[in-house]
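> Below are the sequence and a predicted model for it; my questions follow.
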Amino acid sequence: MDCAMPLTLPSSIRPAAPSPLASRLDSLLPALADARVLLVDDDPGMIQVLGRLLSGYSQLRFATDGAQALAIARSWQPELVLLDAEMPGIDGFEVCRQLKADPLLAEVPVIFVTQHTDARVEAAVFELGAADFVAKPVAGPALRARVAMQLRLHRTAQRLLRLARRDALTGVAERAQFNDELDLECRRARRSGQPLALLLAGLEGLTAYRERHGQGAADNALRHVANLAQHALQRPGDLVARHGDEVFALLLPDTNAAGAAALAARLLQALNGEDALTLAIGIGLLASEGDPAAAAEAALAAARAAGAGRVYVCAATADGHEPPLAT
């Protein structure tokens, strides 16, 4: 069974026309439809039922045993796990315990879906760190509402954590938060094998601009570039940070060289003609080894040496990085 394939539902269990209440609940989905949800149950029929009930989510994967669930969670990084308690081998309790012990997965909400109705079992799953408990047979509207609530809470908590660590001038993430997020995303990328790009954008001409227009105007220019960078990002996992006095970092998980270069081109175009201000951009790429920050620094230095408005890309290696190349 290929756990990465989308669920295909037999005609016998495809959803009927939704009730008015279900339609209202489904209206909550658009902002969450891209959430990664992992379904774990040793009963394939139950997997199909859950897949039908959560068909509004575009990224559903499933596992039919505990070992498979842990492997998918570690490589795919779901945003929510629906977990059966009783499974052969590694049961749901142990799966939850291992998820909560993993620094990369500890904050992922887990909803137990089980036939147990004993209050002691319910208490035990909450002691393990589960976010919610749903008894079988599952009621569709209630399940969808619980899943949506936990996803909203999860994403809101992430946003609040980022807002608590903002650069005072520009409102983007501060350097310390960036360092923490970069370390976390590097570990995720190495574990999953997914690409990771780091874009460093240096604002060129700011010193002359400050002398001509004053400190207040220079501060507004930095805020403007920060705003352009934030609007250029489209995914919740992307991050803009103040990396230096005149440098911004854009951390781009699941992004290859082509995707990062396209984003760099949009930033350059957005700032084009802004009173002699422009950007030099360096892109660092992580494969399986090396430091993408060092690669991005080397690429930014090459871009600045080549002249404003240039973009260079550099891949990290185990012993440093490759020579920076112009895009």
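Looks like it came in fine. Bear in mind the structure is a predicted one, so any value in this text is a computation, not a measurement. Residues are numbered from 1 along each chain as shown.
> C-alpha from now on. contacts and neighbour counts both.
Will do.
> tally of neighbours for the closest residue to Ala315 other than its chain neighbours?
Closest residue in space to Ala315, ignoring its immediate chain neighbours: Leu285 at 4.6 Å, by C-alpha to C-alpha, 6 or more residues apart in numbering. Residues contacting Leu285 under the criterion other C-alpha atoms under 10 Å number 29.
> Relative to Arg97, how far out is Leu285?
To Arg97, Leu285 is 34 Å away according to C-alpha to C-alpha, to the nearest Å.
> looking at it, Ala315 is touching Gly282, isn't it?
No - using C-alpha atoms under 8 Å as the test, Ala315 is too far from Gly282 to be in contact (10.8 Å).
> neighbour-wise, which of the two wins?
Comparing Ala315 with Gly282 by other C-alpha under 10 Å, the one with more neighbours is Gly282, at 34 against 26.
> ok, second structure coming up, stack it against the first:
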Amino acid sequence: MQESPDPTPHAFRTSVDPPYDTMADGSPPAEITKPASDATPELAPAPVPGDLAKQWRPMKVGTPAPVFEPKPPSGLSYRPDTVCDGWSTEALHLRLASVRGLQHRFDGRPREDDVAAACDSMTRTVVFAVADGVSGARQPHIGSQLACRSAVDEMLAQVQGDGGGYVPDWDKVLSTVHWQLLEQARRILRHPDAGPKDTAELLATTLVAGTATPTGRGVDIQLISVGDSGAWQIQHERFYRLVGGKSAGADGLISCAVDPLPFLPSSVIRPLSFGLEQGTVLLVGTDGFGDPLGDGTGAVARLFYDRLRSPIPPLSFAHLLDFSRETFDDDRTLIALWPRATEVP
């Protein structure tokens, strides 16, 4: 009886590539095949569209919000519904995302949060900023974007200058944001004498800004906050609020009042400074994340604790932030920093 010929074309066979895996019994697989440059490899079956859509539906936390198709945001300039980014340095992993809230998706308003981050190539210091445009302002999305970009630019300039990896003058960071907002308002209003009150009515925004500086002993963090955006730390299986956020008054009620930029604090800014320990995660975000997080003991806290034990892909980070929980419909913006378990020179 004539032996059946090998059905695998010779062009697809190779004897020099190592096996990619082993069989269930530990033995090497049969011959590994590799497509030649002039051959068309067989493609895997395409995912079923319905199944793919289900993979990216918002994660439900408790009672979810109703499902609907978002309306396009109004405005003269393009502003995406969702942005995300992620990269790593020798000392840190960084992930960030900003997503439009359900209320703005339903109303057709643009995302009013913004976020920015950068790394100094010399000191390897990471600078970052998160801002939440105040909804009562007429163009808060412009204010938050300008606040983040100008804060990051000023922090980088100080880190690269005499700061040696640190920001020596935080008051200058805020005053730079203050003047950038005023100048932008004067251009928009075509009013060269517009002051802080006029600017706040147009571009008011909160801001959390900070630096993460690698040292021989670890990573040093410095943070400042204006308004109700805040920062938290996941440590020892618990959430700890560091700066900002909303606090309950003596009557137990949560105040939504903020004192935003362009108004400057009346006292000298002193940053919160601490070391980012191994096994902890630093989170910096707007109240769209902070409000559902609450005191850090509920379902949202458990979701983020479980998913952020280690760095996740940027798209997964944005998907996580876009969770669905009834009554929480604000824009959400979040930065996460993980210290890397490597020795920093």
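Ah, there it is. Computed from a prediction, not measured in an experiment: that's the story for all the values here.
> Any idea what the TM-score comes out to?
Scored against TM-score structural alignment, normalised by the length of the first structure, the superposed chains reach a TM-score of 0.27; 130 aligned residues with a C-alpha RMSD of 5.6 Å.
> picking up where we left off before, can you tell me the helix or strand for the residue nearest to Ala315 of the first structure?
Counting by DSSP states H and E, the secondary-structure element that holds Leu285 of the first structure is strand 278-286.
> Tell me the helices and strands packed up against that strand.
Packing partners of strand 278-286 of the first structure (3 or more C-alpha pairs under 8 Å, 6 or more residues apart in numbering; DSSP states H and E): strand 196-204, helix 257-271, helix 292-306, strand 311-317.
> can you do 6 Å?
With contacts defined as 3 or more C-alpha pairs under 6 Å, 6 or more residues apart in numbering; DSSP states H and E, strand 278-286 of the first structure has these neighbours: strand 196-204, helix 292-306, strand 311-317.
> Check the spacing between the residue nearest to Ala315 of the first structure and Arg175 of the first structure real quick.
Leu285 of the first structure sits 19 Å away from Arg175 of the first structure, going by C-alpha to C-alpha.
> Ok, Glu127 of the first structure next?
Separation of Glu127 of the first structure from Arg175 of the first structure (C-alpha to C-alpha): 35 Å.
> and what of Arg36 of the first structure?
Note on Arg36 of the first structure: its distance to Arg175 of the first structure, by C-alpha to C-alpha, is 28 Å.
> Likewise for Leu196 of the first structure?
Leu196 of the first structure sits 18 Å away from Arg175 of the first structure, taking C-alpha to C-alpha as the criterion.
> Hmm, Gln96 of the second structure is touching Ile335, no?
I think there's a mix-up here, since residue 96 of the second structure is Leu and not Gln. Yes - between Leu96 of the second structure and Ile335 there is a contact under C-alpha atoms under 6 Å: 4.3 Å.
> the longest helix in the first structure is where?
Taking DSSP state H as the criterion, the first structure has its longest helix at helix 140-163.
> Gln59 of the first structure contacts Arg36, doesn't it?
Yes - between Gln59 of the first structure and Arg36 there is a contact under C-alpha under 6 Å: 5.0 Å.
> Can you list the residue ranges for strands in the stretch 201-345 of the second structure?
Assigned by DSSP state E, counting those that start in this stretch, the stretch 201-345 of the second structure shows strands spanning 207-215, 218-226, 230-235, 238-244, 272-276, 281-285, 332-339.
> With mean neighbour count and distance to Leu293 of the second structure as added columns, please give those in JSON lines.
Output for the strands of the stretch 201-345 of the second structure, formatted as JSON lines (neighbours: other C-alpha atoms under 10 Å; distance: least, C-alpha to C-alpha, whole Å):
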{"stretch": "strand 207-215", "mean neighbour count": "26", "distance to Leu293 of the second structure": "17"}
{"stretch": "strand 218-226", "mean neighbour count": "22", "distance to Leu293 of the second structure": "18"}
{"stretch": "strand 230-235", "mean neighbour count": "22", "distance to Leu293 of the second structure": "10"}
{"stretch": "strand 238-244", "mean neighbour count": "18", "distance to Leu293 of the second structure": "9"}
{"stretch": "strand 272-276", "mean neighbour count": "15", "distance to Leu293 of the second structure": "21"}
{"stretch": "strand 281-285", "mean neighbour count": "25", "distance to Leu293 of the second structure": "11"}
{"stretch": "strand 332-339", "mean neighbour count": "26", "distance to Leu293 of the second structure": "11"}
